[in-house]
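Undergrad: turn this into a structure:
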Amino acid sequence: MDKGTLPLKNLLFLLLVSFSLFAQPKREFRGVWIANVGNVDWPSTKGLSAARQQQELIDLLDMIQRRGLNAVFFQIRNACDAVYESKLEPWSEWLTGQQGQSPGYDPLAFMIQECRKRNLEIHAWMNPYRAVTDIRTASLASNHVAKVRPDVLLSYGPLRILDPGRPEVRSFVTRVVMDVVRRYDVDGIHFDDYFYPYPQTGITLNDNATFAEHNRGFTNRADWRRDNVNLLIEAVADSLRRVKPWVKFGVSPFGIWKNRSSSAEGSNSRGFEAYSGNFADARKWIQEGWVDYIAPQVYWSMGNGSANYTHLVPWWSENVSEQHLYIGHGVYKVNSDANWRRPMEVSNQIRYNRTFANVHGSILFSAKTLRNNPNQLCDILCQEVYQSPALVPAMPWKSTTPPPVPTDLETELNDNNTITLTWSYPYTLTSERDKARYFVVYRSINKASIDLRTGLSIRAIVVNEAGKNTFTFNDTQVSPGTKYNYTISAFNRLHNESKPTDVVSISTTQRAVEVVEEAPKPILPLASQLLAPITPHEEPTEAVAAAEEEKEEAEPEIAEIPTTDSEELLEVFPNPFNQQIDIRYRLTEATEVSLYVYDSHGTRVGALVVNKPQEVGTYSVKFNGQFLSEGAYYARLMAGPVQKTVKMVLKR
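TA: Coordinates of the predicted model:
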């Protein structure tokens, strides 16, 4: 093949992701890791007061909620220690600065409470084997395993790990996991990629004695080591399903299982292999059904020459069929090299994921990077791929039983022209698996039907508070003289959805229209309101709403781009359009350009170009309205200080 020619599948992908609006999936896993080891994400430093630590967690979770994510992976055990009240292991040093010292509260219990308020899944993230990161500098509590049972540890340079080959180690780790599961209402148990140590030059792992005593008939030590890890994964999976079958179990292994050079079943990559390097056979865990999800750490860019993102994701997709596959993204690498300096790198990775039916979502490492927003990472994610809220995908192998349908849905128009919804949920359910955890409010406008298949119809997520039978939601994002249609469904902790209620409609009153130039930014309610209307869109503008009135049309007020000839600076064709429309614009001077698409209520449904420097010339962008309802839409071009808007009509 000509080196200058792109492979067909890559070319098709580029055509897909360049400018088309991708469908916003109704269900998509959107997680983020929160690490405490080394104070990476939280707490910001050792020794903070309990109140300060709690406030930092609240701030992190508020940020995560605003960014449109729906799950957190909270590190609670990194080196045989605990970020929760435990009788088995000492308090983590990363809380107070002294291992074994209580921080004055239970961080895991606090985290669960705060995640419930925001309707975020919480997965308890544990490292199964690491015991002491650096024995030379460690100050260990008297009840740490390295003090109590040094005989069950292996040395690897300054690192100490629990010996995976010893039966009592497997029993102990499983006991620690189940102690957490029995006492805390976590949604999942999560292991990371640290099993046997990552190899280092000049260091040998000496497990000769264990191999001699506990080889179970194995003669090949590598196979034996892999089986040691397999036995732990199987034991944890079996224990979880016996005690709390709704708790999910997953692992985030290194992103390469095997290279194709090592095995015909491996991936098209050249890099460290988890299979032979730290003896993690993730493919077997998937095949055996021991894990509910696998989250490989595909921490490479789409331009990487040795481990290319677009080579590894297809491999994982082909090897995961029944369980969930979440791709781990190394967002901490943003700005680390030329590939990671591309503003759209992470958004394009997520778009690429969506082209694979077996990829159910993403997990980002880590929360600190989201908070710091390097290279406008989070802003672009919200504009490009997380415009609409997403619900966690259901796991039908755990349960398909839906909760009962909410009842008595009513709407009321308030004096300030907002709409209040009320509904009842009078059921008393004893099964933790089947209880309603939250409600989803769906909305459509005027004659449009409510599409329950995508996230675009989701108006709000309302948390089910214990002891309440009646719930309300106040919809303030409404326009005058408009008909709104609502329906509500309930979801249980495994995200099985009830049937929706009957649709209830209500119209707001018409009032004088004040034309505004730019829609205001949304202010999202935080957890104290027990609502999560995660719609990172522009607020409706009365000018755009008024444009849909049959008797009088008014285009949004805009500043025209100066022109030197009669050629239009912003054109669309064909117009009306059936599914796809070409948007063409011309620049008379080099400037920074943004191009967005809004529906008739001012909600942004497409971010086609975002703050991109462009030279003088004519540009063509394709907008795909496949998953949108019929009606009027508006393309808005912002080129430097001037703007141009054109109306487009979608007809089926």
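Undergrad: CA only for contacts and neighbour counts going forward, please
TA: Noted.
Undergrad: which element is Ala109 on?
TA: Remark: Ala109 resides in helix 107-118, with elements defined by DSSP states H and E.
Undergrad: burial of His214, as a residue count?
TA: For His214, the count of nearby residues is 14 (other C-alpha atoms under 10 Å).
Undergrad: identify all contacting residues around stretch 223-231.
TA: Identification of contacts with stretch 223-231 by C-alpha atoms under 8 Å, 6 or more residues apart in numbering yields 164-165, 170, 195, 215, 218, 275, 279-281, 285.
Undergrad: need these in TSV (columns: secondary structure and distance to Val243).
TA: Formatted as TSV, the entries for those read as follows, by DSSP: H, G, I helix; E, B strand; the rest coil; distance: C-alpha to C-alpha, whole Å:
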residue	secondary structure	distance to Val243
Pro164	coil	24
Gly165	coil	25
Arg170	helix	18
Phe195	coil	25
Asn215	coil	30
Phe218	coil	32
Tyr275	helix	30
Phe279	coil	28
Ala280	coil	26
Asp281	coil	26
Trp285	helix	20
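Undergrad: next, the structure of the following sequence, for comparison with the previous one:
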Amino acid sequence: MTYRAGRKWRPAAIGRIAAAALLLILAGAVVPTPAAGAGAGIKDLAACSTAPATPKRQLRAMWIASVANIDWPSKAGLGVSAQQAEFRSWLDLAAQKNMNAVVVQIRPTADAFWPSPYEPWSQWLTGTQGTNPGYDPLAFMVSEAHARNIEFHAWFNPYRIANHDDATRLVAGHPARQNPGWRFAYGGKLYYNPGIPAVRDFIEDAIMDAVTRYDLDGVHLDDYFYPYPVSGQTIPDASAYAQYGAGFGNVHDWRRNNVNLLVKELDQLIHTARSWVSFGVSPFGIWRNAATDPLGSRTSGMQSYDAVYADTRLWAKQGWIDYIAPQIYWHIGYSVADYAVLTAWWSSVVKDTDVQLLIGQAAYRAGAAGEDPAWQQPGELTDHLYGNRQHPEIVGDIFFSAKDVRANRIDGISRLVTDHYSRPALIPVRGTAAAPTSPSITSAARVSNGISLSWQRDGSSSPTSYAVYRVDGFPAMDPCFFADARNLLKTTRGTSFTDTTATATGTYTYYLTALDRAQRESGPSTGRVVTGTGPFSVVVDNGDAGFTAGSNWGTSSFSSQLHGTDYRFADPVTASDLAWFRAEIPATGSYRVEVWYPANSGYNSATPFIVATGGGNQVVNVDQRVNGGQWRGLGTFTLSAGTRNVVGVSRWTSTSGYVIADAVRITKL
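TA: Presented below is the predicted three-dimensional model:
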């Protein structure tokens, strides 16, 4: 194999509503919003009061480690269905905790969790390196994550080849066996030599293969660059230094430059190929100590700048990464590396840059046997996030690792979720381009398990996902509804959502916004109100099983005022040919009957609606040229108990224009 093939990703480096709100006039109507066209996002919210416990934007993620089967798969050699079921359970856990991203290790030891043309299948899948697992795990994982609107960040370990130092144990076609000069053994493990340019090119090619073939949201490197120091051993790269180290005064500066080049070049390659993909690094939590370097932190631990040659401060200052997630795996008050000291220091590093700051959190230490007493306190992790609120530069957290989030020892994760993740959150914005066009809610109706919302995807602005907001009652529209997440119900990549938390008697106003791949948010839709039902209310849409119509009734989704996904239409004739809405009436009594239809000047001005009352059919003619896209009352009628056709739409009218059947709502008084 020619590892330089396919370097087409290497072009030149690239650089990186407030208005008067209208009061609701009647239940079931819309709540107008300020005009918000293409690119008009939610803004002007500085004057709004927000709650720190419900931030609107915050990245919340957990690492899912595959090396040594730490998290997934739980053991090598599981069947396809078992592997997939396990991964779905991790995503379900993340969704349950109101997390919005996962960071999944797909290249743990110079191998692959996808059919890579560069590297063998990972041994952590099947137990044998190079053995096909029978499906494409990366395609599966990305699809499942996106189905839950959870971002998928692909985690790559750049240099580690194996957790042993015997190259003959690698599969025969492994690039590290075919190119023995690319590798070295150190500390009982095998590594690619970061100082060899061909190695760097190869690693970049292997990573970019995944970036260009899969719908990734992020590329993530961990803290393993040059190997962590092993007492009494020296990294065996003297010959590479002699060959490639010209211009450097010592091997240490040369090594740092080798890692710098990898990070800088990956940044360029990723954003040239996929501008929306976020590139981040999660380094060891200490760059340098202040005693060594006045720019360093007030700590006294190992320094990643010197130990593993990771100049992470430089990467942030130069903007070579989109985010940095230092692993601050120490408790508040720890004398060697105080969590509070380090969050303040890293905040100062990213301040006035475009680099976002996440914090790597040690979920694995909370309540674990043998840990420092501070980690036996249920409030340690939640206190970390309380401390984060002092630093606006911190926009989220990543927890190591998934199995520790699930274990929830000493109730530490539950405490954290209650205190900080009680509501969903949007991913922090990346970039400054225009936001998508405001969407429209096409249907909002009560169903058996809550309130069902539907909308249509706007192809002109190509949104990736949507955010659903709910406000109690029907107050005048206020931009501050969207200032934090207190009203945020759900984010989804679909075009429908059922609010199962809505009560039967509650009245609610729903809003919808659209988000693109960079998480830029549109202005809100027009509000849609769903009124309280009292003891009984039912909506029957033309798409429901309770609707019947003859073959002369056509189907259309032409009008944006439709209820649900479509509506039915027919020409007027001198015959009834009724379209019927069937419902179960729980008890004989008085009921309010309302109809929904899209209006159009070409529709019928006297469409006959038939209400089958206890005393016989009553006809109400409706002008369907006007007042569409909302519930319109036909009146109050006495209906008899039972399941039957209750409301019909007749074609028998002498006026011209289509008659429309879309939806009815029946409410007991």
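Undergrad: could I get the TM-score for this pair?
TA: Counting by TM-score structural alignment, normalised by the length of structure 1, the TM-score of this superposition works out to 0.71. Behind it: 479 aligned residues with a C-alpha RMSD of 1.8 Å.
Undergrad: hmm, back to that, could you turn the buried ones of the contacts of stretch 223-231 of structure 1 into a ChimeraX selection?
TA: Selecting only the buried members of these in ChimeraX, with burial defined as 16 or more other C-alpha atoms under 10 Å, works like this:
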select :164,165,170,195,215,275,279,280,281,285
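Undergrad: what is the most widely separated pair among the contacts of stretch 223-231 of structure 1?
TA: Asn215 and Trp285 (20.8 Å; C-alpha to C-alpha).
Undergrad: tell me where the stretch 251-400 of structure 2 has strands.
TA: Residue ranges of the strands in the stretch 251-400 of structure 2, as given by DSSP state E, counting those that start in this stretch, are 278-281, 323-324, 356-361, 394-399.
Undergrad: who are the packing partners of the first one?
TA: The contact analysis (3 or more C-alpha pairs under 8 Å, 6 or more residues apart in numbering; DSSP states H and E) places strand 278-281 of structure 2 against strand 218-221, strand 323-324.
Undergrad: ok, the last one next?
TA: In terms of contacts (3+ C-alpha pairs under 8 Å, 6+ apart), strand 394-399 of structure 2 is packed against strand 59-64, strand 356-361.
Undergrad: reformat the ones you listed as CSV; add distance to Pro535 of structure 2.
TA: Shown next, in CSV, are these (distance: least, C-alpha to C-alpha, whole Å):
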stretch, distance to Pro535 of structure 2
strand 59-64, 40
strand 356-361, 48
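Undergrad: kindly reformat those as TSV containing distance to Val103 of structure 2 and mean neighbour count.
TA: Supplementary listing: these in TSV, determined by distance: least, C-alpha to C-alpha, whole Å; neighbours: other C-alpha atoms under 10 Å:
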stretch	distance to Val103 of structure 2	mean neighbour count
strand 59-64	5	24
strand 356-361	11	25
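Undergrad: what's the closest of those strands to Thr667 of structure 2?
TA: With distances scored as C-alpha to C-alpha, the stretch of those nearest to Thr667 of structure 2 is strand 59-64 (42.2 Å).
Undergrad: so what's the gap between the closest one and the chain middle?
TA: Its chain's average C-alpha position is 11 Å from that of strand 59-64 of structure 2, according to C-alpha atoms, centre = their mean, to the nearest Å.
Undergrad: tell me the residues of structure 1 aligned with it.
TA: Mapped onto structure 1 using TM-score structural alignment, strand 59-64 of structure 2 spans residues 29-34.
Undergrad: how close does that stretch sit to structure 2?
TA: Between stretch 29-34 of structure 1 and the aligned residues of structure 2, the post-superposition mean distance stands at 0.6 Å (mean C-alpha distance after the TM-score superposition for structure 1).
Undergrad: which position in structure 2 aligns with Leu494 of structure 1?
TA: Going residue by residue (TM-score structural alignment), Leu494 of structure 1 aligns to Ala518.
Undergrad: likewise for Gly188 of structure 1?
TA: Counting by TM-score structural alignment, which is the criterion used here, Gly188 of structure 1 corresponds to Gly218 in structure 2.
Undergrad: identify the residues contacting that match.
TA: Under the criterion of C-alpha under 8 Å, 6+ apart, the contact partners of Gly218 of structure 2 comprise 151-154, 277-280.
Undergrad: do the same with Val447 of structure 2
TA: Applying C-alpha under 8 Å, 6+ apart, one finds that Val447 of structure 2 lies in contact with 538-539.
Undergrad: quick one: map Gly250 of structure 1 onto structure 2.
TA: Counting by TM-score structural alignment, which is the criterion used here, Gly250 of structure 1 corresponds to Gly280 in structure 2.
Undergrad: can you get me a residue count around its match?
TA: With neighbours defined by other C-alpha under 10 Å, the count for Gly280 of structure 2 comes to 26.
Undergrad: any idea how far it is from Tyr192 of structure 2?
TA: Taking C-alpha to C-alpha, to the nearest Å as the measure, Gly280 of structure 2 falls 21 Å from Tyr192 of structure 2.
Undergrad: then Ser89 of structure 2?
TA: Taking C-alpha to C-alpha as the criterion, Ser89 of structure 2 is separated from Tyr192 of structure 2 by 34 Å.
Undergrad: the more surrounded of the two?
TA: Counting neighbours by other C-alpha under 10 Å for Ser89 of structure 2 and for Tyr192 shows that Tyr192 has the greater number, 24 against 11.
Undergrad: which position in structure 1 aligns with the more buried one?
TA: With TM-score structural alignment as the matching criterion, the partner of Tyr192 of structure 2 in structure 1 is Leu162.
Undergrad: pretty sure its match sits against Leu153.
TA: Yes: Leu162 of structure 1 lies in contact with Leu153 (C-alpha atoms under 8 Å); the separation is 4.6 Å.
Undergrad: thanks a lot, catch you later.
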